[in-house]
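Novice: Below are the sequence and a predicted model for it; my questions follow.
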Amino acid sequence: MFYRPYRKLRYEIRCIASLHPLLYDRLARLKEGDADGPTRVTRHTGLVIEAFPRSGNTFAYFAFQSSQPECVRVAHHLHAPAQLVRAAHWGIPALLIVRDPLDAVCSFVQREPVVSLRQGLRSWIRFHRSLVRHRHHFVVATFDQAMTDFGSVMQRVNRRFATTFGVFEHDSGNTAACFRAIDERNTRLSGGVAPDESGVARPSAVRNAAKAVLKAALAVDALAALREEASCLYHDYAVQAGEDAGIAQT
C-alpha cells in the first residue's frame, strides 16, 4: 500500500540531492560496482558523460570506450547535474547529452512507471535548469547528434578541451556492436535473463508503440506550463549544441 508513494518520494529526494555535488557524492558511492555501471566523477576522471535518463548516455559511453586504444576513466550514468558541476569546477572534459523533453520523459516513465508524467517533466526541467549557468564549461550534444554522428560529437570534445580521445566511426557495424555490448551487459546484470524491452538502452519497437499513448497524456492542458518551460530550455541547449557543431540555427 505504501510502496508506490515511498518510491515516488525516494525518487524526488534523489533528484534534489543530485543537484548538490557534496551531498550527491556520498550517495553516488553506493551505486558504484559494475565496471560499466554508474561512476562518479573524481579528480582522476578523464571524461564525464551525463544526461537525464533515457537520453543516450549508455550508447555514448559504449561508443566512446570502443574507440579508445585503452580504457579511459569515465564518470557516467548517475544522471546527476552534480557530475557536470564538479567537472566544471575541476576543469575535467565533459559532455552533456540533451534529448527532447517529451521523448525523454515518456521513455523514462515507461521504464519507471512509479514516476508520474508530471513528476518526470518537473525532473527534466530541474536537471537542465540547474546546469544553465555552467553550460559553457562542457560540450552539449543533442540526442540525435549523439545517436547518429557520435564521432563528430567527440571531435567537438577534443577541440573544446584540447584532448586526443579516439573518435567513434559511426557506421552500421560499429553501431550494431555497441548495441550488442549493451544487450550483453544487461543480460549479465539480470542473471542471464534477457532484459525487459521496456527498459533496454537501445531502440525498441515495443517502446515506440507505447510511447504514443504517453505523449497524448503529456499533451493535456494541466501540463501546458511545464511543457512550455521544458521546450524553452531544450531550445536553448539545442542552439548551443548547434553552435558547437557549427550548425546554423533558425
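Specialist: Yep, it's here.
Novice: rest of the way, CA atoms for contacts and neighbours
Specialist: OK.
Novice: burial count for the closest residue to residue 175 other than its chain neighbours?
Specialist: Ranked by C-alpha to C-alpha, 6 or more residues apart in numbering and with sequence neighbours excluded, the top spatial neighbour of residue 175 is residue 63, at 7.7 Å. Neighbours of residue 63 under the rule other C-alpha atoms under 10 Å: 25.
Novice: one more structure, for comparison:
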Amino acid sequence: MIVRKLIKNTKYRAGHIMGRHEILFKLLPLSEKNKEKKVSPEKDICIEGFPRSANSFFSRVFQMYNPTIKAAHHMHAPLQVIKAIEYDVPCIVLIRNPIDAIASVLVVDRNLSTRFAIQSYINFYERIWPVRKNIVISDFQDTTQHPHQVVERINQRYGTSFYMEPMTSEVKFTIFNQLQKAQKDLKQPEHLVAIPTEKKARIKQDVLKELTEQPLLLTANLLYQKFLEN
C-alpha cells in the first residue's frame, strides 16, 4: 500500500510539474493518443480543465455536434491553455467548485495525497489566472446543463461558428452511455467512469470528510470564487 501510494504520487507530481512549465510540457509523452489531445496551431478549439470538471462530458457533446472539428482536450495542463492562446486557438477552460472536483479525483484514486490533490487544483488555476481575459471560462453547472450557451459564448468571443443545440435528457443519456461504454471497453472499474454512480457516491462520503479537514481547501475555494466573479 505504501509503495503504491509513493509511486502514484510521484507520477502525479511529475505530470503536474510538466504541465506547468513550457520546456517540460514539450517532453510530455508523445503517444498517438496524446498527439491528438495536445494543442497545436492546426487545432480548431482547446477544451481544458482540472480533472473531473466535466471535461469528458463537454468534449463528447461538443464533438457530437461538431464532428469534423479538431479539438485539443484532456491534457489537464495549464500550458495547454497558454499554448492555445499563443497559437490563436479558441480556448475554453472548465472549472468546478474545488470540493466536488477534488473529491471526484480522490474517489478515482485513493492512493493520491489529499493535500497534493488540493494543491494541484490551486496550481492549475493560478497558472491560468493571468490569461483569463483571453479565454472562455465555464462553471460546472453551465457546462453540464447549458452547454449550448457555453458554445454561444465561445462563438461571441472568437467569432467562430461552432454548433450546439439545447441539452435534452436524450442527448445526456447518449453521452453517459458513450462514457460507460468507453469505460467497459478499457475494462476500467466502475468508479473511473466520468459520470455519477452509486459506488462513487459511497466512496465520496469518506473523501469529503478528509477534504474538509484540510486548511488548504479555503485557498482553493477563494480562487474558484475569483474566477466566477471575473
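Specialist: Now that the structure is in, tell me what you want to look at. Values in this document were obtained by computation on a predicted structure and should not be read as measured data.
Novice: what's the distance between the aligned partner of the residue nearest to residue 175 of the first structure in the second structure and residue 143 of the second structure?
Specialist: Matched by TM-score structural alignment, residue 63 of the first structure corresponds to residue 61 in the second structure. Using C-alpha to C-alpha, to the nearest Å, residue 61 of the second structure is found at 10 Å from residue 143 of the second structure.
Novice: what does residue 27 of the second structure give?
Specialist: For residue 27 of the second structure, the distance to residue 143 of the second structure equals 31 Å [C-alpha to C-alpha].
Novice: Please identify which of those two sits among more neighbours.
Specialist: residue 143 (22 against 10).
Novice: The more buried one matches what in the first structure?
Specialist: When the first structure is aligned by TM-score structural alignment, the residue opposite residue 143 of the second structure is residue 146.
Novice: Can you tell me the closest non-neighbouring residue to the residue most central in space within the second structure?
Specialist: Nearest to the mean C-alpha position of the second structure, by C-alpha atoms, centre = their mean, lies residue 49 at 3.2 Å. Excluding the flanking residues, the one nearest residue 49 of the second structure by C-alpha to C-alpha, 6+ apart is residue 94, at 4.6 Å.
Novice: And that neighbour? What does it align with in the first structure?
Specialist: Residue 94 of the second structure maps onto residue 97 in the first structure, by TM-score structural alignment.
Novice: cool, residue 226 of the second structure as well?
Specialist: Here residue 226 of the second structure is matched to residue 236 in the first structure, going by TM-score structural alignment.
Novice: For that match, which three-state class applies?
Specialist: helix (DSSP: H, G, I helix; E, B strand; the rest coil).
Novice: burial of it, as a residue count?
Specialist: There are 12 residues near residue 236 of the first structure, going by other C-alpha under 10 Å.
Novice: Spit out the contact partners of whichever residue in the first structure pairs up with residue 207 of the second structure.
Specialist: Superposed on the first structure with TM-score structural alignment, residue 207 of the second structure falls opposite residue 214. Neighbouring residues of residue 214 of the first structure by C-alpha atoms under 8 Å, 6 or more residues apart in numbering: residue 106.
Novice: Specify the local secondary structure of residue 214 of the first structure.
Specialist: Here residue 214 of the first structure is recorded as helix under three-state DSSP.
Novice: Can you show me the helices along the first structure?
Specialist: With DSSP state H as the criterion, the first structure has helices at 3-17, 21-31, 57-66, 81-90, 101-111, 117-129, 143-148, 150-161, 172-189, 205-218, 224-245.
Novice: Pipe the ones you listed into TSV and attach distance to residue 199 of the first structure per row.
Specialist: Below are those laid out as TSV (distance: least, C-alpha to C-alpha, whole Å):
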stretch	distance to residue 199 of the first structure
helix 3-17	17
helix 21-31	18
helix 57-66	12
helix 81-90	22
helix 101-111	5
helix 117-129	16
helix 143-148	17
helix 150-161	22
helix 172-189	10
helix 205-218	9
helix 224-245	23
